[in-house]
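**Q** could you work out the structure for the sequence below:
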Amino acid sequence: MRILPAAVFALLLATGPVVAQDFLQSFEDFVEEMLPERQAPRAAPRAAPDQPTPVEQRPVVGTDEAEAEPPLPRPRPAPVVREPEPDVLPEPEKTPSAPEEREPERVYQTACPALLGGRVAGEMLEPIAQSVCAERSPLSVTGLWVNGSEIALTSPVITNCQMAGALADWVGAVDLYARAAMNSAVVSVTTGTSFMCRNRLSAADGFVSEHGFANALDIVGFTLANGRVINVESDWLPMSAPEGRLLRQAHGAACGRFTTVLGPEADADHQDHFHLDLGCHGQTCTAQICE
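**A** Below is the predicted model of the structure:
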């Protein structure tokens, strides 16, 4: 409270204590309003809860503002020490497994009546496929059964079923003639070339021989039960001899059973054997060549 002048104070006392107290209170209020330096400091407005206090206004704990030090950088994280991975042993090499066995593909072949009926002895072979030469149902023929007797072949022949049946018929006719004319049966047939993939007459070019289709046989001669050996090369002539007559009868009998029959009178290439085949001649495959 400020000290009032004595005259003012004496005047107030004369007016009465109540009036003096009201005047003093009004005077103090006036003085406080006119003297801003005596006003109490107002509280700073609170910051909104969602607005962070600026860094420069944050108090430094434990130190004066003058002695506050700038914040230290965060320490680097300690390096991660990885444990060494265990040694991985290589996998043992796998033993290659055996390929799965597959069922063989079915081979479509045709059964041979001559083989089924026992007129020829032999067996079926796998299909032949060599370049252009082929036969789906070849036979390996080792002997014949004709006229109640077995007639051997000096070497097995590879042929088709049609040729095997025609061979049995033809040798049966030759055997009947030998029995009648020479009083001795045929016991074996001397065979030559059967299947062979080549051109006709073994030429470098031209048509493929019927030998290349297991459709031809070369016959060199016969052996009789009495031991007589008859060869085409040596016994074709003289034609008056018993051996010559048998060979000419055999040649003629072949012309009725095969489409191609070539002998010593055909050309020089057939001086020592009969060539027999079932090749197709003419538009209807019924024409025959008999030389």
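**Q** please make it C-alpha for all contacts and neighbour counts, starting now.
**A** Fine.
**Q** quick one: A181 and E233, what's the gap?
**A** 21 Å (CA to CA, to the nearest Å).
**Q** burial of T260, as a residue count?
**A** T260 is flanked by 23 other residues according to other CA atoms under 10 Å.
**Q** kindly apply the preceding question to R119 instead.
**A** The tally of other residues near R119 (other CA under 10 Å) stands at 20.
**Q** leaving aside the residues next to it on the chain, what's closest to it?
**A** Spatial nearest neighbour of R119, chain neighbours left out: W145 (4.9 Å); criterion: CA to CA, 6 or more residues apart in numbering.
**Q** next: Q130.
**A** Distances taken as CA to CA, 6+ apart put C197 closest to Q130, at 7.3 Å, once the chain neighbours are dropped.
**Q** could you do V174 as well?
**A** Among residues not flanking V174 along the chain, A250 sits closest, at 5.7 Å (CA to CA, 6+ apart).
**Q** name the SS class of the residue nearest to V146 when sequence neighbours are not counted, please.
**A** The spatial neighbour of V146 that comes closest, neighbours along the chain excluded (CA to CA, 6+ apart), is G172 at 5.4 Å. Three-state call for G172 (DSSP: H, G, I helix; E, B strand; the rest coil): helix.
**Q** from memory G172 sits against E150, does it?
**A** No - G172 lies out of contact with E150 (CA atoms under 8 Å); the separation is 10.4 Å.
**Q** before we compare anything, build this one as well:
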Amino acid sequence: MAQPAAPPLPPPRPDLPAPPADGPGAPKAASAGPQTGPATEADTGCLERLDKLGVRFEKLSPVQEKGCKIGNPVSVSALSNTIEIAPASVMECSYAENLARWIANVVVPRASEHLQSAPTKLLIGTAYQCRDQRSGAKLSEHAFGNGVDVMGFEFDRRPPLRVKFQSEGSPEAAFQSAIQKEACSIFTTVLGPGSDDDHGDHLHLDMRMRKGDYRICQ
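**A** Presented below is the predicted three-dimensional model:
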């Protein structure tokens, strides 16, 4: 299926306006600084694992913004030496580790299998954002740096691919279906095209903890 030669990074979804870069609406997590208080052994271990995975990141100060918070935040600009994130995104360290493993263990081999290409860039719509779920019942996992919306991918030997309803039977459809299904072994919430009206243009991947390790995979 033909893809646009170089699609621009998607703007924030209309119902989720991006906060201004400066001023009172800017997220507090966006500025790096020293860790406030001693880092725990778990925090340090996670950062060391990111290094081993080849993740390019900047350690940030803990986030506390209204009810939103991230205990061990990092700003990630690449998930390996060959796969960038655009734009650089703030997330919890442990989430960044899971995202890097999904890319390495699922996205890379499935791109080779179905598209005969290697991914070079992950396009992100929303990562950390202090907001409620759409239902308003509770805070979104985005509010804890524990979820991202994947809008698409760029590759080394083919045009970019945007997450959407792909043509049935196409290599793009096989690739997208595979990475969505296999994400369920890593993330506790996986929502994408076909799950509901809100996720037709992206993959929502988060790590919400539920009783009995219950997972939502749609």
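**Q** tm score of chain vs chain?
**A** Once the chains are overlaid, their TM-score stands at 0.77 when taken by TM-score structural alignment, normalised by the length of structure 2; 179 aligned residues with a CA RMSD of 1.7 Å.
**Q** and the residue nearest to V174 of structure 1, what helix or strand is that in?
**A** Assessed by DSSP states H and E, A250 of structure 1 sits inside helix 242-255.
**Q** where does that helix end up in structure 2?
**A** Mapping helix 242-255 of structure 1 onto structure 2 (TM-score structural alignment) gives residues 171-184.
**Q** which residues are contacting that stretch?
**A** Applying CA atoms under 8 Å, 6 or more residues apart in numbering, the external contacts of stretch 171-184 of structure 2 come out as 1, 102, 106-107, 110-111, 114-115, 161, 163, 165-167, 190, 192, 203, 205, 215-217.
**Q** cool, stretch 119-128 of structure 1 as well?
**A** Residues contacting stretch 119-128 of structure 1 (CA under 8 Å, 6+ apart): 107, 109, 114-115, 134-146, 164-165, 168.
**Q** next: stretch 137-149 of structure 2.
**A** Identification of contacts with stretch 137-149 of structure 2 by CA under 8 Å, 6+ apart yields 68-70, 73, 90-92, 95, 124-133, 202-208.
**Q** go again with 6 Å.
**A** Residues outside stretch 137-149 of structure 2 that contact it (CA atoms under 6 Å, 6 or more residues apart in numbering): 68-70, 91-92, 95, 124-133, 203-207.
**Q** and it, which residues are buried?
**A** With burial defined by 16 or more other CA atoms under 10 Å, the residues of stretch 137-149 of structure 2 counted as buried are L139, S140, E141, H142, A143, F144, G145, N146, G147, V148, D149.
**Q** gap between the last one and A183 of structure 2?
**A** The reference is to D149 of structure 2. According to CA to CA, D149 of structure 2 and A183 of structure 2 sit 13 Å apart.
**Q** quick one: which of the contacts of stretch 171-184 of structure 2 sit in strands?
**A** Among the contacts of stretch 171-184 of structure 2, the members found in strands (DSSP state E) are L161, V190, L203, L205, I216, C217.
**Q** quick check: PyMOL command selecting the buried ones in the residues you listed.
**A** In PyMOL, this line selects whichever of these come out buried by 16+ other CA under 10 Å:
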select buried, resi 161+190+203+205+217
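**Q** of all the ones in strands among the contacts of stretch 171-184 of structure 2, which two lie farthest apart?
**A** Farthest pair in those (CA to CA) is L161 and I216. Separation: 24.5 Å.
**Q** how near is T110 of structure 1 to M163 of structure 1?
**A** In terms of CA to CA, T110 of structure 1 sits 14 Å off from M163 of structure 1.
**Q** quick one, which of those two is more surrounded?
**A** Taking other CA under 10 Å, T110 of structure 1 and M163 do not tie; M163 has more neighbours (22 against 11).
**Q** so what corresponds to that one in structure 2?
**A** M163 of structure 1 maps onto Y95 in structure 2, with residues paired by TM-score structural alignment.
**Q** can you map out the strands along structure 2?
**A** When assigned using DSSP E, the strands of structure 2 occupy the ranges 56-59, 63-65, 68-70, 73-78, 84-92, 119-126, 147-155, 161-162, 189-191, 203-206, 216-217.
**Q** most packed of those?
**A** The highest mean neighbour count among the strands of structure 2, using mean count of other CA atoms under 10 Å, belongs to strand 203-206: a mean of 26.
**Q** equivalent range in structure 1 for it?
**A** Mapped onto structure 1 using TM-score structural alignment, strand 203-206 of structure 2 spans residues 274-277.
**Q** so how far does that stretch sit from its counterpart in structure 2?
**A** Superposing on structure 2 and averaging over aligned pairs (mean CA distance after the TM-score superposition for structure 1), stretch 274-277 of structure 1 comes out at 0.4 Å.
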